[in-house]
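Asks: generate coordinates for the sequence data below:
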Amino acid sequence: MRAKSAGRAFIGSFTSAGGRGITAAAVDGETGALTETGASDAVVDPSYLALASASGGAVLYAVSETAEGAVAALDIGGASPRLIGSPVPVCGAGPTHLALVPGHLLTANYGSGTVSVLPLGADGLPAGPSGLLQHEGAGPDPDRQRGPHPHQVLPDPTGRWVLSVDLGTDSVRICALDAEAGEPALHGETALRPGTGPRHLVFHPAGSHAYVLNELEPTLTFCRWDAVAGVLEPAGETAVLPDGVPGPVYPSEVVVSHDGRHLWAANRGHDSIAVLALDETREKAELVTTVPCGGQWPRDLALDPTGRRLYAANERSGDVTWFDIDPRTGVPRRAGSLAVPAASCVIFA
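Replies: A predicted model of the protein is given here:
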């Protein structure tokens, strides 16, 4: 019997570490299993991906996490992604994340401490940057925080604001984007506890709170989000590992359930997924348990569109593992895996 398809997944990987670039996979609608359909190595180190619709159909975007820094657009109409045109420089070094806002593509450039804004044409193709935001500052860690290192950029749920999470300065910047000029304007900056090294942020489905996962300490920072004023306010912290776990551990990604009751955080080094249950205030959480990530060095987590399954991109073991989620407890149960060398992220079409 042929498996019922629930769509497609795209997996980024580090070509410099033996990855195949961008792998396309069919998703089984009943089991969530991934079956590879093809791959493209046309982009060097496509460590993070984003997907959008354009006049000619869906377009896949990838960063090229290199010293020069670039983004690329790919057609996904076939079994394998196909590069459209040439990669476009972002005028920043080491882009680690990208996000879409109407008419523009944004990149967080870890190496140069900048955020780039690239206009998108009607065909979905990016042009060179129309604006650049330079982060400033440093943190107490002499090895990782000598200067700014934005690791993630994303719009808030209203689309009015753009937030960039900076590991090097222990802060989150809030910008307004002039859509016509393609220029970011700094609106405010939220300081987090020094030395925590914030890496990624996720918004609660209600839009009233955000959760910042810290890389240099295995903690999660709870924040209130005022979308009218564009203000992010820290409200507390919690550990994403039980007491006594030996380090070092470097958390990487946090996701929240569709119903807003659970959070999951990936812990590199401990090679686990932390399960946290949010309380009614959305500002406190209980660490329910941790479960093995199914491999080594989980760099990314992603929910499938149904919210019933969780996928972990395990970079060092070279696989993507998927889990069925208990809807009551939020605890993931391993269901299968696909070999993907140097896997770095997973997104769904």
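Asks: every contact and neighbour count from this point should use C-alpha atoms.
Replies: Noted.
Asks: centre of the chain to stretch 10-28, how far?
Replies: 15 Å (Cα atoms, centre = their mean, to the nearest Å).
Asks: buried set for it?
Replies: Buried residues in stretch 10-28, defined by neighbour count with 16 or more other Cα atoms under 10 Å: 10-15, 19-28.
Asks: before we move on, what about stretch 87-107?
Replies: For stretch 87-107, using 16+ other Cα under 10 Å, the buried residues are 87-101, 104-107.
Asks: check stretch 296-312 too.
Replies: Buried, per 16+ other Cα under 10 Å, within stretch 296-312: 296-304, 308-312.
Asks: Proceed likewise with the subsequent sequence, for comparison:
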Amino acid sequence: MNIDIFIGSYAEKGTDGIYCYTLDTASHQLKLIAKTNLVENPSYLTKSGDNGFIYCVSETNEFEGSEGGGVAVLNYEKEQFTLVDIAATKGSAPCHVLLDDNKNNLYVSNYSGGSIAMYHIEDQGKLQMCDYVLHYGCGPNKDRQEAPHVHFCGFIDGKVCAADLGIDAIKCYDVNANDNKLVHVQDIEIYKGTGVRHFIVSNKNRDLIFAVCELTSEIIVIKQNGENFEVIQRTSTLPEQSTESYAAAIKQSRNGKYILASNRGHDSIALYELMGEKLKLIKIIDSKGKYPRDFLILKDHVIVANQDSDNIAVFTFDENTGALDFTGQIEECKKPVCVIS
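Replies: Purely as a prediction, here's the structure:
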């Protein structure tokens, strides 16, 4: 069986930055079948289940002569990429993009800008900005939390929720049905100085949220009870007495039994089993490269993007037992930072 794997990367203007590989699940081999230089620094991608479009950020500090980055819509067909649309995000260093196929909305997280740019997807995939929300505040880490830094948007109980590393909070918004704008409803406070980066909602127990914190390399387990959120566990993604490291991605196996997180610096993947409402660390394995920023969990494989060693590593994965093993397969890829299928 072959599966298409799309990679986003850090790529200078005019150089290839989005790649499509096929994964042969029998041989565990990746084969490059397409690439494009249409977008500068396409560091994060998402794919529509409806029209097949690929949406990606252009993580820059300047876009078409103005301060900020960009967001692009690409069509991928017959191993060819074409640019459908590209628009300004009005905030610097956009680093994540969230798609709502049901409402035809797109949400971009501007890291340096500390803001969320919201777009409605018009006919033929054109983007129309319909809202822009700026965060305020700072955190105790003067080097990394001098201002808001929106790193990720996801859905919690139907709300658009933004993980802000700079202010140690997940800010939650309703989408007003009348004017299609974001309405702030509440904050989920995270421990000060932890630097919340990404989160996932458990697909096994929808009341559980797992948030990964970059600055302290921790996973925070949050339990939802109606409109209330309570932290019920915080656990390290690193072994004791480890070197300087920064947690990056967090993902869940399809059956909900296992949670994985990546460590940049320690260069590893931490594997946890969900035991009731708490996480139990099973093992921490070498990522087979440097600075693993993102990874993809498939039914029986895990694909790891190692940014600083310019490679993608292929692991086998058993979602029933948690067995996670390196296949020996490594594919060269320049500065890979996002993996989707």
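Asks: hang on, the earlier thing: widest-spaced pair of the buried residues of stretch 10-28 of the first structure?
Replies: T15 and D28 (26.7 Å; Cα to Cα).
Asks: identify all contacting residues around stretch 20-36 of the first structure.
Replies: By Cα atoms under 8 Å, 6 or more residues apart in numbering, the list of residues contacting stretch 20-36 of the first structure from outside reads 3-15, 37-46, 79-81, 309, 322, 336-338, 340-341.
Asks: quick one: end-to-end length of that stretch, please.
Replies: End-to-end span of stretch 20-36 of the first structure (Cα to Cα, to the nearest Å): 12 Å.
Asks: now stretch 66-81 of the second structure
Replies: 26 Å.
Asks: could you pull out the strands for the stretch 151-300 of the first structure?
Replies: 161-166, 171-178, 183-191, 198-203, 209-214, 219-226, 231-239, 250-256, 262-268, 272-278, 285-292, 298-303 (DSSP state E, counting those that start in this stretch).
Asks: can you put those strands in JSON lines and add distance to G147 of the first structure?
Replies: As requested, these are arranged in JSON lines below (distance: least, Cα to Cα, whole Å):
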{"stretch": "strand 161-166", "distance to G147 of the first structure": "10"}
{"stretch": "strand 171-178", "distance to G147 of the first structure": "12"}
{"stretch": "strand 183-191", "distance to G147 of the first structure": "15"}
{"stretch": "strand 198-203", "distance to G147 of the first structure": "14"}
{"stretch": "strand 209-214", "distance to G147 of the first structure": "17"}
{"stretch": "strand 219-226", "distance to G147 of the first structure": "21"}
{"stretch": "strand 231-239", "distance to G147 of the first structure": "22"}
{"stretch": "strand 250-256", "distance to G147 of the first structure": "19"}
{"stretch": "strand 262-268", "distance to G147 of the first structure": "23"}
{"stretch": "strand 272-278", "distance to G147 of the first structure": "29"}
{"stretch": "strand 285-292", "distance to G147 of the first structure": "32"}
{"stretch": "strand 298-303", "distance to G147 of the first structure": "23"}
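Asks: which element is A9 of the first structure on?
Replies: strand 5-13 (DSSP states H and E).
Asks: one more: D325 of the second structure?
Replies: Secondary structure assigned from DSSP H and E places D325 of the second structure in strand 324-332.
Asks: likewise I303 of the second structure?
Replies: strand 301-306.
Asks: now that strand on the first structure. Mean distance?
Replies: Compared with the first structure after fitting, strand 301-306 of the second structure deviates on average by 1.0 Å (mean Cα distance after the TM-score superposition for the first structure).
Asks: name the next helix or strand following that strand along the chain.
Replies: Sequence-wise, the next helix or strand downstream of strand 301-306 of the second structure (DSSP H and E) is strand 311-317.
Asks: which one of the strands of the stretch 151-300 of the first structure lies nearest to S317 of the first structure?
Replies: Between those, strand 298-303 lies closest to S317 of the first structure; by Cα to Cα that is 8.9 Å.
Asks: pull up the aligned stretch in the second structure for the closest one.
Replies: Strand 298-303 of the first structure corresponds to residues 292-297 of the second structure when matched by TM-score structural alignment.
Asks: and the matching stretch against the first structure, how far off on average?
Replies: Averaged out, stretch 292-297 of the second structure is 0.8 Å away (mean Cα distance after the TM-score superposition for the first structure).
Asks: most distant residue from the centre of the second structure?
Replies: N178 (29.3 Å; Cα atoms, centre = their mean).
Asks: what sits against G328 of the second structure?
Replies: Contacts of G328 of the second structure by Cα under 8 Å, 6+ apart are 313-315.
Asks: contact partners for A138 of the first structure?
Replies: With Cα under 8 Å, 6+ apart, A138 of the first structure has these contacts: 145-148, 168-170.
Asks: next one: it from H149 of the first structure, what distance?
Replies: 9 Å.
Asks: what do those two both touch?
Replies: By Cα under 8 Å, 6+ apart, the residues touching both A138 of the first structure and H149 are 168-169.
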